[in-house]
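*Asks:* Okay, sequence plus prediction incoming.
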Amino acid sequence: MSIDLSGKTALVTGSTQGIGLAIAAGLAAAGARVGVNGRSNRSVARAMEAIRADLPDADLVAVAADVTRDDGVAKALAVLPAVDILINNLGIFGAQPALEIDDAEWRRYFEVNVLTAVRLTRSYLPGMVGAGWGRVQYIASDSAVVIPTEMIHYGVSKTALLAVSRGFAKEAKGTGVTVNSIIAGPTHTGGVEDFVYQLVDKDLEWADAQRQFMKDHRPQSLLERLIEPTEIANMVTYLASPLASATTGAAVRVDGGYVDAILP
């Protein structure tokens, strides 16, 4: 299959590192003009340099804006008034005992992980519908389905994203716009490395720490390893393409078989 996103403009939130950076690179490699988003000019510039190291001709747009805030969304819209592809990747996570998560922390996770995506969808979806073509995706998590005891607040926020995705897919029905969520499994990023070391012996070498983490905390994984960000990006790029025109309202799994279910 040949994925060609030439002529399409994408915005990937939280794309200065990890999964978001891999997604931005994947879309750029397919020919899309990609808005690289982070909170600072420095982080965005660094991410764009990393992408261009492998893709010198990548068509990138700097979107330095804190999209968790209304003024940040306005700033992003000023840079990219319309997009064809919106990837709601931005999110926060961290381990915390369930009974120690206070109301403020619950609100913070809902605000960042859920409402940010809702605001951006509300901003960009009408333009896609008007154009008769568009792609909206939400990067959810296996934690949306298999709620982890060490971060219930994160899991609940990702469960909410699955509902948000399905709801907006219904809003966009029959318009040529597809809306989907990605259930990403345990993925190897810098932030996840820090998270792993919250749960296993900090003196272990990374290879041993990863094995211990998967054995003790993610034993359901059929891969028995962390997923690489590019593996998530491959699915996102496909779903963003015309090839995925019949896939909408779906929660597509890139979880390494972590969720123990036949259906998504």
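*Replies:* Here it is on my side, so go on. Numbers count the residues shown, from 1 in each chain.
*Asks:* from here on, contacts and neighbour counts on C-alpha atoms
*Replies:* OK.
*Asks:* Need the distance between the two termini of stretch 131-141.
*Replies:* 30 Å (CA to CA, to the nearest Å).
*Asks:* In that stretch, which residues are buried?
*Replies:* 133-141 (16 or more other CA atoms under 10 Å).
*Asks:* doesn't Gly31 make contact with Ala10?
*Replies:* No - the criterion here is CA atoms under 8 Å, and Ala10 misses it with Gly31 at 10.4 Å.
*Asks:* which of these two has more neighbours?
*Replies:* Taking neighbours as other CA atoms under 10 Å, Ala10 and Gly31 compare with Ala10 leading, 27 against 19.
*Asks:* And that one, how close does it get to Ser123?
*Replies:* Ala10 sits 14 Å away from Ser123, taking CA to CA as the criterion.
*Asks:* try this one side by side with the last:
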Amino acid sequence: MHIDLTGKTALVTGSTQGIGAAIATGLARAGARVGINGRSEGSVAAAIERISGEQQYDLVAAPGDVSTDEGSEQVVRTLPDVDILINNLGIFGAKPPLEIDDAEWRRYFEVNVLAAVRLTRAYLPAMKERGWGRIQYIASDSAIAIPAEMIHYGMSKTALLAVSRGFAKEAAGSGVTVNSVIAGPTHTGGVEDFVYQLVDRDLPWEEAQREFMRLHRPQSLLQRLIEPEEIANLVVYLSSPLASATTGAAVRVDGGYVDSILP
């Protein structure tokens, strides 16, 4: 399957590391011009250097905190028109439910949900006028299987599923597709330390992660952590003309973690 995104411009929020960086790399490899986003110019510049390597990718620095009006406006000024919008930015953290105060609830909604809504409002109208566009929201298995230790995070990811479905209806018949991607337990920064807090530190990494999954994530049918590039593969496909009939969907790349036929 050959995916060619030559001539398309993409923006990936929160793309200086982890899943976002993997998605940006995948889109660039497919030929897209890709906006790399992070809160600071320094982090974005460093990410562009890492992603580029010796490749001649077309990467654009698009710094700005998109969880704020000002940061979103800064990014839109840098990239006034995009064909592909990947709303990847997100925060997470464990906290006892009764200790989550109002400010924390608001912060999770602002960063994980409203940032994506704000950019969708900015870019969807022009996509509809052009008759082509792709918008995606990176959700999580936590949207469906709400984790007891971080229900504020789960709430925000559930909200993204609703946002995605709603904007897909707004884009109906326009040639623009809108989808959410449900990512499962993923091997991102800091996760190895977390795993080794829970399993024998003397185990090699491959064995350690399988032991972690067996003991602490037994629902996974993959029985290992997902690599960011595996999430990116699905996102790149959904960003392509090949996925023209997939819209309004919550597509799972969760390693079978959610024990359900449907999301």
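*Replies:* Right, received. Where do you want to start? Predicted, not measured: the structure shown is a model, and the values here were computed from it.
*Asks:* taking the buried residues of stretch 131-141 of structure 1 one by one, which sit in strands?
*Replies:* Those of the buried residues of stretch 131-141 of structure 1 mapping onto strands are 134-139, per DSSP state E.
*Asks:* show me where the stretch 151-264 of structure 1 has helices.
*Replies:* 152-171, 190-199, 206-217, 229-239 (DSSP state H, counting those that start in this stretch).
*Asks:* between these, which one is nearest to Val36 of structure 1?
*Replies:* Val36 of structure 1 lies closest to helix 229-239 among the helices of the stretch 151-264 of structure 1, at 14.3 Å (CA to CA).
*Asks:* got the angle between that closest one and strand 134-139?
*Replies:* In terms of direction (axes from the mean of the first three to the mean of the last three CA atoms, to 10 degrees), helix 229-239 of structure 1 departs from strand 134-139 by 150 degrees.
*Asks:* average gap between helix 229-239 of structure 1 and structure 2?
*Replies:* Taken over the aligned residues, the distance from helix 229-239 of structure 1 to structure 2 averages 0.2 Å (mean CA distance after the TM-score superposition for structure 1).
*Asks:* Mind giving me the packing neighbours of that helix?
*Replies:* Judged by 3 or more CA pairs under 8 Å, 6 or more residues apart in numbering; DSSP states H and E, helix 229-239 of structure 1 is in contact with helix 18-29, strand 251-254.
*Asks:* ok, now with 7 Å
*Replies:* Packed against helix 229-239 of structure 1, as judged by 3 or more CA pairs under 7 Å, 6 or more residues apart in numbering; DSSP states H and E, are the following elements: helix 18-29.
*Asks:* Correct me if wrong, but Leu89 of structure 2 is in a helix.
*Replies:* No - using DSSP: H, G, I helix; E, B strand; the rest coil, the assignment for Leu89 of structure 2 is coil, not a helix.
*Asks:* Just give the closest residue to it, not the sequence neighbours.
*Replies:* Once flanking residues are discounted, Leu89 of structure 2 sits nearest to Gly14: 4.4 Å by CA to CA, 6 or more residues apart in numbering.
*Asks:* next one: Gly90 of structure 2
*Replies:* Nearest non-adjacent residue to Gly90 of structure 2, counting by CA to CA, 6+ apart: Asn112, 4.9 Å away.
*Asks:* same check, this time on Ala94 of structure 2
*Replies:* Nearest in space to Ala94 of structure 2, with sequence neighbours left out and distances taken as CA to CA, 6+ apart, is Met150 at 4.8 Å.
*Asks:* Look up how far Asn233 of structure 2 lies from the one you found.
*Replies:* 27 Å.
*Asks:* got it, and Ser67 of structure 2?
*Replies:* Computed as CA to CA, the Ser67 of structure 2 to Asn233 of structure 2 distance reads 26 Å.
*Asks:* who's in contact with Thr159 of structure 1?
*Replies:* Taking CA atoms under 7 Å, 6 or more residues apart in numbering, we find Thr159 of structure 1 in contact with 144-145.
*Asks:* Same question for the residue nearest to Gly90 of structure 2, what's its three-state structure.
*Replies:* helix.
*Asks:* quick one: contacts for it?
*Replies:* If a contact means CA under 7 Å, 6+ apart, then Asn112 of structure 2 has 89-91, 156 as its contacts.
*Asks:* Likewise for Leu27 of structure 2?
*Replies:* Leu27 of structure 2 is in contact with Val236, counting by CA under 7 Å, 6+ apart.
*Asks:* swap in His188 of structure 1?
*Replies:* Going by CA under 7 Å, 6+ apart, His188 of structure 1 touches 226-229.
*Asks:* cool, Val199 of structure 2 as well?
*Replies:* Counting by CA under 7 Å, 6+ apart, Val199 of structure 2 makes contact with 208, 211-212.
*Asks:* Relative to Ser164 of structure 2, which of those residues is nearest.
*Replies:* So of those, ranked by how close each gets to Ser164 of structure 2 (CA to CA), first place is Phe212, at 31.9 Å.
*Asks:* Now do Val76 of structure 2 against Val176 of structure 2, distance only.
*Replies:* Here the criterion is CA to CA. By it, Val76 of structure 2 lies 19 Å from Val176 of structure 2.
*Asks:* what residue lies at the spatial centre of structure 1?
*Replies:* Asn89 (2.7 Å; CA atoms, centre = their mean).
*Asks:* can you give me how far stretch 112-124 of structure 2 is from the chain middle?
*Replies:* From the chain centre to the centre of stretch 112-124 of structure 2 is a distance of 13 Å (CA atoms, centre = their mean, to the nearest Å).
*Asks:* What of stretch 124-136 of structure 2?
*Replies:* 19 Å.
*Asks:* How about stretch 27-35 of structure 1?
*Replies:* Centroid separation for stretch 27-35 of structure 1 versus its chain: 16 Å, with CA atoms, centre = their mean.
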